[in-house]
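Asker: build the 3D model from these lines:
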Amino acid sequence: MTSPIAYLSNADRLDRLFIDGEWTLPEPLTRTAVVDPSTEESVAEIALGSSADVDTAVAAARRAFAGWAATSAESRATLLDRVHALILERAEWFAQAISLEMGAAIGYARSAQVPLAAEHIRVARDNLATYPFLSHRGTTAILREPIGVCGLITPWNWPLYQITAKVGAALAAGCTIVLKPSELSPLSALLFAEVVQDAGIPPGVFNLLNGDGPGVGAALSAHPDVDMISLTGSTRAGVLVSQAAAPTVKRVALELGGKSPNVILPDTDLSRAIAPGVAAAFRNLGQSCSAPTRMIVPSQHLQEVERLACAAVAEMVVGDPRSEQSTHGPVANRAQFERVREMIAVGIAEGARLVCGGTGRPQGLDRGFYVRPTVFSEVDSQMRIAQEEIFGPVLCVIPYDTIDEAVAIANDTIYGLGAHVQGGDLETARSVAAQIRSGQVHINYPAWDPNAPFGGYKRSGNGREYGIEGMEEYLETKAVIGFQSA
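Answerer: Reported below is the predicted structural model:
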């Protein structure tokens, strides 16, 4: 099978932007390297767009909007079905690209990164088929209409998954799109643009600009002909996007950082709760904004929790992401590598007790952005490692004495994206879940639900993605009073 890099290079995609249904060469041509985090070596160069390319892409999306918005829900659903089928058909290419560009273990790319991304398209298709775009309230008609041209800015940690979460919902709603994926993990985005093209999405409806934040991201956020910006990224990036968007009063949807708690209630079966909690915190090597990296545990069970957590870490195999034996690869880029190592050192300096892991690379790995899965115990909620998003495999175990104290610790954060609660008594778990200020709460490690709305309280953002609520972010509400006779 041809590698994604070889294919994209041979197809002359790496130097191109996808605008108005065509692969176009930006002028001037500026390139940036795509670095394999397992070797620290450049494996490709991609073209970066500019503010002028943003103007061209937005103009194409604006021209296409009226026609796309007027299409029937059935025709849009048919096209989304083609996109879904093509992602599954090309799943191995996507998995290889994601493993190469951001270091996901190939098994995880195949089992999670790609199939979960495809699910967002399926859900958008299915919800579109039954959504009431017209409803009645007495003699008034309530219309839900597409908001217009949408600028979508996606991150490097779940590159395809975050693209499909936004693109599927926006296309279902009848919006047109200019997508800026992360320039750090752009290969899967280029493959996705081909999927959209091959599925028959009309020209101008979907446009792709690789580029950096100061160049393409800022221009897209400020553009007067963009009706909405949807960003998944850091809280800092969310602030910048909001500031750039403010003068044009466009809608801004933000899915930002997190420091999610995992509350282990006193009646929890620790043998069934701790290992899955560690796995959830370290999925995608902790590079998930909703990863439950604060494990809040009863003081009397602290030593047993530590033992079980370290046993779970010992089962992890950090290594070459293309190896079938590796459960985890490197972190995605040098900046993140340095950040994780710095924060592990901060935890040690703050007096948290290091029970496994540490600052160095795992044994036998002397190059690549590899870090050791690390567990701290006896963490105080005011420590930096308990307050700041580390975005790596670092778990903070925080003891508590009462359930009220556990809830207070869970809420002691500027974030509010995700949370977990474990307990034998479901009513108690539900009560605790109701008191946690976050956009999602998972009780006893339920299966992932692509229809569950996802988004944050507090500085974790605003708006929701996934499911019906995700599509409604891209809709305006119009009331037509007197639509029916009294």
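Asker: CA atoms for contacts and neighbours, from now on please.
Answerer: Will do.
Asker: was I right to think Ala97 contacts Ala6?
Answerer: No: Ala97 is beyond contact range of Ala6, at 10.8 Å (criterion: CA atoms under 8 Å).
Asker: okay, the two: which has more neighbours?
Answerer: Ala97 (27 against 11; other CA atoms under 10 Å).
Asker: pretty sure that one is in a helix, no?
Answerer: Yes: under DSSP: H, G, I helix; E, B strand; the rest coil, Ala97 falls within a helix.
Asker: and Gln300, how many residues sit next to it?
Answerer: By other CA under 10 Å, neighbour count at Gln300 equals 12.
Asker: once you drop chain neighbours, what's closest to the most centrally placed residue in the chain?
Answerer: Nearest residue to the geometric centre of the chain (CA atoms, centre = their mean): Gln162, 4.6 Å. Leaving aside its chain neighbours, Gln162 sits nearest to Thr154 (6.1 Å; criterion: CA to CA, 6 or more residues apart in numbering).
Asker: here is the second sequence; please produce its structure so I can put it next to the first one:
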Amino acid sequence: MRNYLDFYIDGAWVPPAKPRTLEVINPATEGVVGQISMGGAADVDRAVQAARRAFDSFGRTSRAERLDLLDAVLAQLVARKDDLAAAITEEMGAPAGLAAAAHVPFGLGHFQLARQILADLQTDRTMGTTLITAEPIGVVGMITPWNWPLNQIACKVAPALAVGCTMVLKPSEVAPFSAQIFAEAIHTAGVPHGVFNLINGDGPSVGAAISTHPGVDMVSFTGSTRAGVQVACDAAPTVKRVHQELGGKSANIILPDADLADAVARGVEAMMVNSGQSCNAPSRMLVPISRMEEAKAIAAQTIAQQTVGSPQEAVALGPVVSQTQWDRIQALIAQGMAEGATLVAGGTGRPDGLDRGYYVKPTVFADVTNDMAIAREEIFGPVVVLIGYCNVDEAVAIANDSVYGLAAYVQSASLDQARAVASRLRAGQVLLNYAALDLNAPFGGFKQSGNGREWGELAFHEFMEVKAVLGYEAA
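Answerer: As a prediction, the model looks like this:
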């Protein structure tokens, strides 16, 4: 049992202002595996005050000092990588292999990249007699989700720390264990007191207190579009910067010249990673309507090879994170069946032989139209829908017909054709021919998928403010 009842504020572990606890559930067993304290406005205020005091000095540290600090944090995270992987598996159900091979390396990768970027980052330039300089924005409130818990913490903390910001983090209360270990690593690395603070809690209490606090200069939020709208509303009266990475319903266009068998199989497999709990997952697969029957057969065969089971075993899919998520996914699968989509594989209920745990059958729908709920709503589970198109113009129109615009995918034997289609897609990131993720590529979306960018050098600028000093150079 993990009992994490203190918060990390001003370089020390301290009890909450008002005792209130929440049980943490292992989604594979539905059993209680720990407790955390749930904070409130008083805890947030204490953390913000610590961050404000720390910013006076930390915001003026040298590049060399911050490079050394990033090295120290990275070394501690590497030392705790096995602990982090085990915590992620326990808290949100990621298969142990995925936690060790993807969840933790992505988190470490953001710190490795931040160090490289900071070493060469140019923050000053002159225009005539004026100096244009970029400075740390100040105190950053960070609200992170449960689906890639360490990655989402690291991709905010690493650039913020690199440029000299101080911060207050609220990790997901559903998956808080990896955040606790992260904070322990920060402490052991010797990050100055008050620079990093952690408060556990839910959105209506701690999240809202961070968003509304006048001492917070910026809120960086990752989560659902609904919650992101609330964060923006809460932040508006204090005119703080709001940085959002929100939902997605990413189209995967398989062009007529693509190898259909390979493209469909790899698209289905990509959708199943992390049990479909990725905001950029290729959840809408667009195939030539004349080849829909072939695509169905390939998808069904691919699903038959997907293993579901205990995340402690060598499986492709573990459980989804919670009863709430399981119920929502089941309801949307049932709605897809009711709307008349063809159920190719999967369906409602748990997979055979799994009577306990939040396991979902890997599911494929075909003959889907883009007005169906399963094509419009972010299901956030192992569900992919196949939509037919008659020509490339129609495929592009269907792909763009969404309130979301986080990611998109294009498969083609012709790189030139794939590039041409990519240029027409309203999405923040387009992956051609299942390109590997690039942590240096900006990550963020168009439309209701958010504002701003994470990952790589562009993320640094999200955490900085621009100042113009006129008359800096002699005329």
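Asker: any idea what the TM-score is?
Answerer: TM-score of the superposed chains, computed with TM-score structural alignment, normalised by the length of structure 2, equals 0.99; 475 aligned residues with a CA RMSD of 0.9 Å.
Asker: follow-up on the earlier one: the residue nearest to Gln162 of structure 1 -> structure 2?
Answerer: Taking TM-score structural alignment for the superposition, Thr154 of structure 1 sits opposite Thr144 in structure 2.
Asker: again, but for Lys478 of structure 1
Answerer: By TM-score structural alignment, Lys478 of structure 1 lines up with Lys467.
Asker: repeat that for Ala73 of structure 1.
Answerer: So, by TM-score structural alignment, Ala73 of structure 1 is matched to Arg63.
Asker: for Ser271 of structure 1, same thing?
Answerer: So Ser271 of structure 1 corresponds to Ala261, using TM-score structural alignment.
Asker: the residue nearest to the centre of structure 1: what secondary structure?
Answerer: Per three-state DSSP, Gln162 of structure 1 ends up helix.
Asker: show me what contacts it?
Answerer: Contact partners of Gln162 of structure 1, counting by CA atoms under 8 Å, 6 or more residues apart in numbering, are 117, 154-155, 232.
Asker: distance of the match of Lys478 of structure 1 relative to Leu131 of structure 2?
Answerer: Relative to Leu131 of structure 2, Lys467 of structure 2 is positioned 8 Å away (CA to CA, to the nearest Å).
Asker: which of these two has more residues huddled nearby?
Answerer: Shown here are Lys467 of structure 2 and Leu131; by other CA under 10 Å, Leu131 has more neighbours (17 against 12).
Asker: just give the nearest non-adjacent residue to the more buried one, would you?
Answerer: Val469 (5.0 Å).
Asker: residues in contact with the one you found?
Answerer: So Val469 of structure 2 contacts 130-133 (CA under 8 Å, 6+ apart).
Asker: can you tell me which of the residues you listed end up in helices?
Answerer: Among the contacts of Val469 of structure 2, no residue falls in helices (DSSP state H).
Asker: closest one of the residues you listed to Ala475 of structure 2?
Answerer: Thr130 (9.8 Å; CA to CA).
Asker: touching, the residue nearest to Gln162 of structure 1 and Ser182? I think so.
Answerer: Yes: between Thr154 of structure 1 and Ser182 there is a contact under CA under 8 Å: 5.9 Å.
Asker: who's more crowded, those two?
Answerer: More crowded of Thr154 of structure 1 and Ser182, by other CA under 10 Å: Thr154, with 28 against 22.
Asker: now for that one: which residues touch it?
Answerer: Thr154 of structure 1 neighbours (CA under 8 Å, 6+ apart): 162-163, 179-182, 231-233.
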